[in-house]
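Q: Fold the following and give me the result.
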Amino acid sequence: VYRLTTALYNSGVKGSTVEEQANVCLALLMGYSASFIDHGEKQKHIQEVLDRCWDILDALPASLLKLRLLTACYGEVFDEPLADEGRVIINSWDSASLTSDQQEAIAEFQNVVDNPYLWEYIEE
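A: Got it, this is the predicted structure:
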């Protein structure tokens, strides 16, 4: 996963539409998040992707894609306004007619919000 994510990052692919850009950023953030490997550049790459995300999020309409990107960004920076925006999107959906993709995205969002330090162990 790390090798493929780094290859995508190094390819310079950014996407031509805001949705394509969002999908590339989402793939990069998810790929780096899924891998524990770091050859010294991982955090720099993540920060550069996050910097791109701020403009993309402003331009992206409220949607499933935006919720997923907000979730991935929140999982990196734990900035509460990102979670608030995710909640607004979720609350705008009709809970009686959610698609399986929406249900999955809501569950992932809730998991990241409820467990912000998923990989850290706290000694008591």
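Q: Please count neighbours and contacts with C-alpha atoms only from this point.
A: Will do.
Q: Which secondary structure element is home to the most centrally placed residue in the chain?
A: Nearest to the mean C-alpha position of the chain, counting by Cα atoms, centre = their mean, stands Ala72 at 1.8 Å. Assigned by DSSP states H and E, Ala72 belongs to helix 64-77.
Q: Going by neighbour count, which residues of that helix are buried?
A: If you call a residue buried by 16 or more other Cα atoms under 10 Å, then helix 64-77 has these buried ones: 64-76.
Q: Need the contact partners of stretch 99-110.
A: Leu64, Leu67, Arg68, Thr71, Gly86, Ile90 (Cα atoms under 8 Å, 6 or more residues apart in numbering).
Q: Would you mind confirming that the fourth one makes contact with Glu85?
A: No: in terms of Cα atoms under 8 Å, Thr71 does not count as a neighbour of Glu85; the distance is 9.9 Å.
Q: mind checking how far the residue nearest to Ser35 when sequence neighbours are not counted is from Ala96?
A: Sequence neighbours aside, Tyr2 is the residue nearest to Ser35 in space, at 5.7 Å (criterion: Cα to Cα, 6 or more residues apart in numbering). Using Cα to Cα, to the nearest Å, Tyr2 is found at 38 Å from Ala96.
Q: to compare against the first, here's another:
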Amino acid sequence: MDSNSSSLFSLAHHLLTYGLDGSPIYADQFARLNRDVYERAIELYNTRGTTVEEEAELCLGLLVAFAATIYDNGSKQEYVQNVLDRSWEVLPKLSPSLLKVRLLTYCYGEFYDESLAKEAHEIINTWNREELTLEQAEIVEELKDFEENQYPWEEVEE
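A: Predicted coordinates:
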């Protein structure tokens, strides 16, 4: 099950970043990737991790998948809320880690509770800034993006 949730996260993350490297976006590939991510998320939605880390990885993969996909069977927001509820159960049990920062960040990205961002920053501040892994640097940037643009689908007048 652990490889399924990691695979879902990787696939959903690929969808979120599709085309950001400057490569062309093809409609058929984009639609297929969206469908694959959404279908895999629905398949894994009712499963549970056997450990705290597996449950956290599953919640993370599901949150990223639902955020990344354009599909909605009419229950997507209910799914997201249920995954957030599962995340609240698992977050206090997780040790400070990249996984915890990722889950905090994507939970924050759903409803912008400042305490989530604060906890993520507390963990990030323990990392050596000179030796960040690619994954650490990516989540630092993603958290920053969420914090700077809390209304991504709305035009905010200043």
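Q: returning to that earlier point: verify the stated contact: the residue nearest to Ser35 of structure 1 with Ser33.
A: No: using Cα under 8 Å, Tyr2 of structure 1 is not in contact with Ser33, being 9.1 Å away.
Q: that older thread, secondary structure element for the counterpart of the residue nearest to Ser35 of structure 1 in structure 2?
A: Alignment note: Tyr2 of structure 1 maps to Tyr38 in structure 2; criterion TM-score structural alignment. Secondary structure from DSSP H and E places Tyr38 of structure 2 in helix 27-44.
Q: quick one: the following helix or strand past that helix to chain centroid distance?
A: Once helix 27-44 of structure 2 ends, the next helix or strand along the chain (criterion: DSSP H and E) is helix 52-68. Put simply, helix 52-68 of structure 2 sits 6 Å off its chain's centre (Cα atoms, centre = their mean, to the nearest Å).
Q: angle of helix 52-68 of structure 2 against helix 27-44?
A: 140 degrees (axes from the mean of the first three to the mean of the last three Cα atoms, to 10 degrees).
Q: moving C-terminal of helix 52-68 of structure 2, what's the next helix or strand?
A: Next helix or strand after helix 52-68 of structure 2 toward the C-terminus (DSSP H and E): helix 76-90.
Q: How many residues are close by the corresponding residue of structure 1 for Val90 of structure 2?
A: Counting by TM-score structural alignment, Val90 of structure 2 corresponds to Ile56 in structure 1. By the other Cα atoms under 10 Å criterion, the neighbourhood of Ile56 of structure 1 contains 20 residues.
Q: Check Ile139 of structure 2 too.
A: Ile139 of structure 2: 20 neighbours (other Cα under 10 Å).
Q: and what of the one 3 residues further on?
A: Using other Cα under 10 Å, Glu142 of structure 2 has 16 neighbouring residues.
Q: how far away is the aligned residue in structure 1 for it from Arg68 of structure 1?
A: Alignment of Glu142 of structure 2 against structure 1 is given by TM-score structural alignment, with Glu108 as its counterpart. Using Cα to Cα, one gets 8 Å for the distance from Glu108 of structure 1 to Arg68 of structure 1.
Q: Ok, Asp55 of structure 1 next?
A: Asp55 of structure 1 is 16 Å from Arg68 of structure 1, where distance means Cα to Cα.
Q: what does Arg3 of structure 1 give?
A: From Arg3 of structure 1 over to Arg68 of structure 1 (counting by Cα to Cα), the distance is 22 Å.
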